[in-house]
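J.: Output the structure for:
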Amino acid sequence: MRHFLSVAAVSMSLVCGLGAAQAQLPAMPSTKSLSGLTGGLPDMSKLSAGNAAGVLGYCVKNKVLGGGDASSVLSKLTGKPGVTSSADYKTGEAGQLGTGKSALSLDSLTGSLKTKACDMVLKDAKSLI
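T.: Here you go, the predicted structure:
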């Protein structure tokens, strides 16, 4: 919503003759970020294998994600040496999505935002296998 309003304001300034040089379009959230929706979800591309595995475990345990895909990825990640013994894994199991600099409790998200966050972790976790 914030991006939409910013784009609308920029468009209005162009229509009013302020010129393109003064207008700057805001950066749109990357496909690996929900910051535009949640106000600060950590960058998924910086998740450790341990945190991704822990968060996937949290998502499966709390029935946010289900099915064979999530369980298969979780099993492969937790089978990697050192993943389940890492502090990041334990943090993830507690529902804390973090990258070292920032963290977000999945318990603070509701409905579709929590599902979207878990889906994004699953997608990124596949690249960590």
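J.: CA atoms for contacts and neighbours, from now on please.
T.: Fine.
J.: now the helix or strand encompassing D124: how far from the chain's centre is it?
T.: Element membership for D124 (DSSP states H and E) is helix 111-126. Its chain's C-alpha centre and that of helix 111-126 lie 7 Å apart, by C-alpha atoms, centre = their mean, to the nearest Å.
J.: and this one, so I can compare the two:
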Amino acid sequence: MPNLQGTPLSNMAGVLEYCVRQRLLEQTARVTGLRDGLLGRAGLARANAPTQDSHYASGLAGQLMGSGSSLDFGKLQKEFKAKACEYVLKHAASLL
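T.: Model prediction:
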């Protein structure tokens, strides 16, 4: 798992959206609030994020970027994808 200290906020937001779309996380008010909070802190409006920010787009594609490394969710088994989503969710909560 990459160290999330250097992960762009917009990438974490994109990964959270990926996790919801893949049904790895339930779309709750908490998840939505964290995603939107990360986008807000990154200076991006939710509606424009995918077209304006490559880090968000990478997250939507299941690419988690960390300090010097990355994680491709597509290469993980479902149980590990879910754990990775929870990891990102917990880290996102600590940032807001």
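J.: TM-score for this pair?
T.: Here the TM-score for the pair of chains, by TM-score structural alignment, normalised by the length of structure 2, is 0.79; 89 aligned residues with a C-alpha RMSD of 1.8 Å.
J.: ok, back up a step: whereabouts in structure 2 does the helix holding D124 of structure 1 align?
T.: Matched against structure 2 by TM-score structural alignment, helix 111-126 of structure 1 falls on residues 78-93.
J.: The matching stretch vs structure 1, average distance?
T.: Comparison of stretch 78-93 of structure 2 with structure 1 after fitting gives an average deviation of 0.7 Å (mean C-alpha distance after the TM-score superposition for structure 1).
J.: Just the buried residues of the helix holding D124 of structure 1, please?
T.: Using 16 or more other C-alpha atoms under 10 Å as the test for burial, helix 111-126 of structure 1 gives 114-126.
J.: picking up where we left off before, pull the residues that contact the match of helix 111-126 of structure 1.
T.: M1, L4, M12, V15, L16, C19, L24, L25, V31, L34, L38, F73 (C-alpha atoms under 8 Å, 6 or more residues apart in numbering).
J.: Try it again at 10 Å.
T.: Contact with stretch 78-93 of structure 2 is made by 1-2, 4-5, 9, 12-13, 15-20, 22-25, 30-31, 33-35, 37-38, 62, 64, 71-76, 94, as judged by C-alpha atoms under 10 Å, 6 or more residues apart in numbering.
J.: residues near the counterpart of Q63 of structure 2 in structure 1, how many?
T.: Alignment note: Q63 of structure 2 maps to Q96 in structure 1; criterion TM-score structural alignment. When counting by other C-alpha atoms under 10 Å, one arrives at 23 neighbours for Q96 of structure 1.
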